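Engineer: Could you look at this predicted model? Sequence included:
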Amino acid sequence: MQIIKKKDEFRASLLSWYHREKRDLPWRNTSNPYYIWVSEVMLQQTRVDTVIPYYERFIENFPTMETLATANENDLLKMWEGLGYYSRARNLQAGVREVVENYGGEVPATRKEISTLKGVGPYTAGAVLSIAYGVPEHAVDGNVMRVMSRLLLIEDDIAIPRTKKIFEVVVMDLIDKEDPSSFNQGLMELGATICTPKPKCLLCPVRDFCNAFHEGRQEELPVKTKKTKMKVIPVASFAVHNAHGEWLLRQRPSKGLLAGLWEFPMIELVDDKTLPEKVHEQFGVELQGLTDILTFKHIFSHITWEMTSYLARMTGTDSIPQGFQFFTPEEVESLPKPVPVLKIWEEIKRGRID
């Protein structure tokens, strides 16, 4: 690992560029620690362009920590619908409840206290502290590790959790004590727009300070070992309706994958049985008029579903499978649904299905 010799010049170059070129994002127009907390949770593993409408809708519906703390979980999940990683929403609500109950509705302003809150890790803690309160604390995410690995020729594997400590130390050494908010956001912005996996070095405001650029090694860094091969599971989902135009759904368990969200009947295709055989075996019903809807992949952090979906009818002679209910289209709209179900439902609503 090398060093940056002219730290003041580096900070000045980064901050000047950030103030001149930063994107106009809604969470950058506030110093409210709750709003910044919400934005940082949403931005984890989600693109900025995707987050903006979710953030604005979320803040409109839960404008204070008290409104979120007392919100019904179904309403919370509906606001989060489509963002994925729904445990983030539940953890955010749990953390906000702790603030309301234990801190009088004031988000703690020290790393020690804020880090005790549910769902608040080192990055989120540093982001809220530096951006909302102006506390010089590190906020190291993937973008920042990519930037710093190139600037300082850090060759440690960023896929190993303990490596993050190295980056936290170097950021604390470089951070601008007068404006830590802009410094941290500047590093994040640089990683998101310039120092990307395929870096745009000719546009970089701190290129003169970059050891990897001077050695022509910028595309070698950061070092990151590949993940083990993801498990792929073939899955079939059935949008089942009855003679009254109602749709069959059930709520997933309160723990585990997509916890608490509503889904159509779904089966894993792990043997050679026909679809009607598997449906009857698992749900005890006979489906009629099977029609293709969509085929697509849905990628989780650890598995991929290869989804096939079908439209089907259920006769009045079959009993409703255990755990399922029929819902009107208006009721289906109001239920919080995971992305695969949303895709199927949107296709049905577009009227492409007979």
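Structural biologist: Happy to help now that I have it.

Engineer: all contacts plus neighbour counts: C-alpha atoms, from now on.
Structural biologist: Fine.

Engineer: Now do the helices in the stretch 201-350 of the chain.
Structural biologist: Taking DSSP state H, counting those that start in this stretch, the helices of the stretch 201-350 of the chain run over residues 211-215, 275-283, 329-334, 339-349.

Engineer: I'd like those helices as TSV, with distance to Leu269 and mean neighbour count appended.
Structural biologist: Shown next, in TSV, are these (distance: least, Cα to Cα, whole Å; neighbours: other Cα atoms under 10 Å):
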stretch	distance to Leu269	mean neighbour count
helix 211-215	48	16
helix 275-283	8	14
helix 329-334	26	12
helix 339-349	16	16
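
Engineer: so can I have TSV of those helices showing distance to Val235?
Structural biologist: Putting the helices of the stretch 201-350 of the chain into TSV (distance: least, Cα to Cα, whole Å) gives the following:
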stretch	distance to Val235
helix 211-215	45
helix 275-283	11
helix 329-334	21
helix 339-349	11
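
Engineer: right, so of those helices, which gets closest to Trp27?
Structural biologist: helix 339-349 (24.9 Å; Cα to Cα).

Engineer: any idea how far Ser31 is from Ser181?
Structural biologist: From Ser181 over to Ser31 the distance is 10 Å, taken as Cα to Cα, to the nearest Å.

Engineer: So which of those two has more stuff around it?
Structural biologist: Between Ser181 and Ser31, counted using other Cα atoms under 10 Å, Ser181 has the larger neighbour count: 26 against 15.

Engineer: can you tell me which helix or strand the closest residue to the more buried one other than its chain neighbours belongs to?
Structural biologist: Spatial nearest neighbour of Ser181, excluding adjacent residues (Cα to Cα, 6 or more residues apart in numbering): Ile131 at 4.3 Å. Following DSSP states H and E, the helix or strand that holds Ile131 is helix 122-133.

Engineer: next up, a second structure to put side by side with the first:
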Amino acid sequence: MRDTPDPKTLPLLLLDWYDLHARKMPWRVGPDDRRQGITPDPYRIWMSEIMLQQTTVATVRDYFQRFVTRWPTVAALAAAEDAEVMGEWAGLGYYARARNLLKCARMVVDVHDGVFPSDHDMLLKLPGIGPYTAAAISAIAFDQRHTVLDGNVERVMARLYDIHTPLPAAKSELMAKAEALTPALRPGDYAQAVMDLGATICSPKSPACEICPWRAFCAARCTGTQIELPRKTPKKPKPLRHGTVYLAQREDGAWLLETRPDKGLLGGMLGWPGSDWTESAEPRPLGTPPVAAEWQKLTGEVRHTFTHFHLILTVMVATVPKNSAGSFVPRNKFRPSDLPTVMRKAYDLSQI
């Protein structure tokens, strides 16, 4: 037997739990802070939400700290050089987020006088802000009653109500359940509380049901199906693509680099010249070298996985004369950390 879920009781139980167990986040204003009259900074909430898209909290923490230290306000970020922001973002992945980060910051400054709009519909008009992010900013930054449905919340709802419809088809049903529980009182804290519940208690593989504040109401716990949920439609196998990158270093130590086009994968990021990435039977040198030189194929290869495909890169290296044409970055200004992960893997291979 289980208790009947009550839309009034469940949020109160969860908020009581959150007041004692809220995770500490560099962008979060916790329950104790709120009691002292401290309110969230919409800039920091927006920044964290953009970074957290398809990225773990553990990965985001250091990036977030670096960004807000270097650019503490939206005006400071809006005034930053594109290359500097893209360099700081390198390694975080999903680089369209970084391009939209700059576009959004500049629109907030130009259109909204440097103040993030509190209106949900206005937030949706900003670059890079979709329904999920707008709901998160509205709830967490402005304490408005909006429902945030991320992977953690989907899992909690699927288990609480024993919903076996597989994702993504179940999203509308899970959203309806989540919306029904979202309270008018402390909606920002509640949004963070239910995400924390999924991240720390209602975890994917080993849920700690015995210490869950909602254990008495959980239908999946009652039927013993919690480990199975949420169900997901099997993904199609990712295709394998191959390509070649060319690492040219001048005799004075400068590296030949290019800024990738704004649109497309790794858009706006620094990278090595190279071929297109195509599906082929096996790795082999592809494309045309950027400069004439005695190119050598490195032993080994770069392997990297993107959202929609796996990639294998052949790495070619050469030393070229000082007078070689091209966009060379001097040795003292080249930072491997400015490269996206797949390009940094190629550099690391060249240094072995």
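Structural biologist: Sure thing, it's come through. As the structure is a computational prediction, the values presented were derived from the model and not from experiment.

Engineer: Superposing both, give me the TM-score.
Structural biologist: Once superposed, the chains reach a TM-score of 0.86 (TM-score structural alignment, normalised by the length of the second structure), with 339 aligned residues with a Cα RMSD of 2.7 Å.

Engineer: Common neighbours of Ser181 and Ser31 of the first structure, please.
Structural biologist: 131-132 (Cα atoms under 8 Å, 6 or more residues apart in numbering).

Engineer: quick one on the thing from earlier: give me the mean deviation of whichever helix or strand comes after the helix holding Ile131 of the first structure from the second structure.
Structural biologist: Using DSSP H and E, the helix or strand that follows helix 122-133 of the first structure in sequence is helix 142-151. Aligned to the second structure and superposed, helix 142-151 of the first structure gives a mean residue distance of 0.9 Å (mean Cα distance after the TM-score superposition for the first structure).

Engineer: Give me the distance between the residue at the greatest distance from the centre of the first structure and Glu286 of the first structure.
Structural biologist: What lies farthest from the middle of the first structure is Thr317; by Cα atoms, centre = their mean that is 42.8 Å. Thr317 of the first structure is 9 Å from Glu286 of the first structure, where distance means Cα to Cα.

Engineer: Asn211 of the first structure contacts Leu152, doesn't it?
Structural biologist: Yes. Contact criterion Cα atoms under 8 Å: Asn211 of the first structure and Leu152 qualify, at 5.8 Å.

Engineer: which residues do the two both contact?
Structural biologist: Gln2.

Engineer: Can you tell me what Tyr35 of the first structure aligns to in the second structure?
Structural biologist: Correspondence of Tyr35 of the first structure to the second structure, assessed by TM-score structural alignment: Arg44.

Engineer: who's in contact with its match?
Structural biologist: 27, 68.

Engineer: ranges for the strands of the stretch 201-350 of the first structure?
Structural biologist: For the stretch 201-350 of the first structure, applying DSSP state E, counting those that start in this stretch gives strands covering 231-241, 247-251, 262-263, 266-268, 287-299, 303-314, 324-327.

Engineer: Comparing the ones you listed, which comes out most buried?
Structural biologist: Mean neighbour count (mean count of other Cα atoms under 10 Å) peaks for strand 262-263 among those, with a mean of 22.

Engineer: What residues in the second structure pair up with that one?
Structural biologist: Residues 270-271 of the second structure are matched to strand 262-263 of the first structure when aligned by TM-score structural alignment.

Engineer: what's the average distance of the matching stretch to the first structure?
Structural biologist: Looks like 1.6 Å for stretch 270-271 of the second structure (mean Cα distance after the TM-score superposition for the first structure).

Engineer: and the closest residue to Thr295 of the first structure other than its chain neighbours, how far is that from Asn184 of the first structure?
Structural biologist: Excluding the flanking residues, the one nearest Thr295 of the first structure by Cα to Cα, 6+ apart is Thr308, at 4.5 Å. Computed as Cα to Cα, the Thr308 of the first structure to Asn184 of the first structure distance reads 43 Å.

Engineer: max-length helix in the second structure?
Structural biologist: helix 96-112 (DSSP state H).

Engineer: And the contacts of it?
Structural biologist: Under the contact criterion Cα under 8 Å, 6+ apart, helix 96-112 of the second structure has outside partners 47, 50-51, 74-75, 77-79, 82, 85-86, 89, 114-116, 126-128, 262, 266-268.
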